[in-house]
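1. my questions are about this predicted structure, shown below with the sequence.
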Amino acid sequence: MTETVTVWTTVTAPGFHRWPAATGLRSYLADRHRHLFHITAHVAVEHNDRYLEFHDLQDVIRAWWGAGARECGSASCEDLAQDLWNVLEDGYQLSPVRIEVSEDGESGAALTAVD
């Protein structure tokens, strides 16, 4: 078994989105609505001596999210997780292992690296 050391942090940020294709019982989700999104990033590190400081990772996530409530349009939790993954990899040369995005800490999505 190969071990990977990760650090993680969680940021809670307000945002708005909608699911335009929502119908039936969940049709109300087609309208713009607000959540407190809980965003957790797990990033692989190369050694145990603060290769990546937790607070620096929080700053990266907050910069990606932007100030105040973010307008996410029709982006789902899955979309947001993928976008953050790409930002961490491409913009910061970090190695994400897992990204979780939830609506109000109750339900959400996770994007996880597999070997």
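-> That came through fine.

2. going forward, measure contacts and count neighbours with C-alpha atoms only.
-> Noted.

3. and the contacts of stretch 92-103?
-> Residues outside stretch 92-103 that contact it (Cα atoms under 8 Å, 6 or more residues apart in numbering): 6, 35-45, 77-78, 80-82, 84-85, 88-89, 108-113.

4. could you pull out the helices for this protein?
-> 54-65, 77-86, 92 (DSSP state H).

5. second one coming, line it up with the first:
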Amino acid sequence: MAKTNIIVNLQYEAIHHWPGCDIPEVSFLKDKHRHIFHICCKREVQHDDRDIEIIMFKRKILKFLQSNYNGDFGSMSCEMIANELAYIFKLSYCSVLEDGENGAEIEI
């Protein structure tokens, strides 16, 4: 039997930093810096007639991000953000990219 996922893609503007960076070439990552985080979330559904309404699911994720982080991820990495979203929203997949370029993904 085929597995079906809904997919939501969103962008979230926020800052973060890596205070423990010990790589001289990218030591600037210790300082807070801004990104547009490109986030892709996939969640398995049980049937093909709006088991989870996609627009409402996207809004729920955005509301969570705004309520919990208000544009500041602190020292969280892309990996940490993806893992948290996967856990909170029971995702089968999550990717988090900085400015749509580099980042992390998790598959459950």
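-> All right, it came through fine. Computed from a prediction, not measured in an experiment: that's the story for all the values here.

6. quick one: the strands in structure 2, in order.
-> With strands called from DSSP state E, structure 2 shows them at 4-16, 33-45, 93-98, 102-107.

7. reformat those as JSON lines; add distance to Asn70 of structure 2 and mean neighbour count.
-> Output for these, formatted as JSON lines (distance: least, Cα to Cα, whole Å; neighbours: other Cα atoms under 10 Å):
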{"stretch": "strand 4-16", "distance to Asn70 of structure 2": "8", "mean neighbour count": "17"}
{"stretch": "strand 33-45", "distance to Asn70 of structure 2": "13", "mean neighbour count": "18"}
{"stretch": "strand 93-98", "distance to Asn70 of structure 2": "17", "mean neighbour count": "23"}
{"stretch": "strand 102-107", "distance to Asn70 of structure 2": "20", "mean neighbour count": "16"}
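
8. quick one: which of the ones you listed is nearest Leu62 of structure 2?
-> Proximity to Leu62 of structure 2, assessed across the strands of structure 2 by Cα to Cα, is greatest for strand 4-16 (7.7 Å).

9. and that closest one with strand 93-98, angle?
-> Note on geometry: by axes from the mean of the first three to the mean of the last three Cα atoms, to 10 degrees, strand 4-16 of structure 2 and strand 93-98 are set 30 degrees apart in direction.

10. count of neighbours near Ile55 of structure 2?
-> Look at Ile55 of structure 2: counted by other Cα atoms under 10 Å, it has 9 neighbours.

11. and if you look at Glu71 of structure 1?
-> Residues near Glu71 of structure 1, counting by other Cα under 10 Å, number 16.

12. that one and Asp83 of structure 1: what is the separation?
-> Going from Glu71 of structure 1 to Asp83 of structure 1 by Cα to Cα, to the nearest Å gives 14 Å.

13. same thing with Glu46 of structure 1?
-> For Glu46 of structure 1 relative to Asp83 of structure 1 (Cα to Cα), the value is 23 Å.
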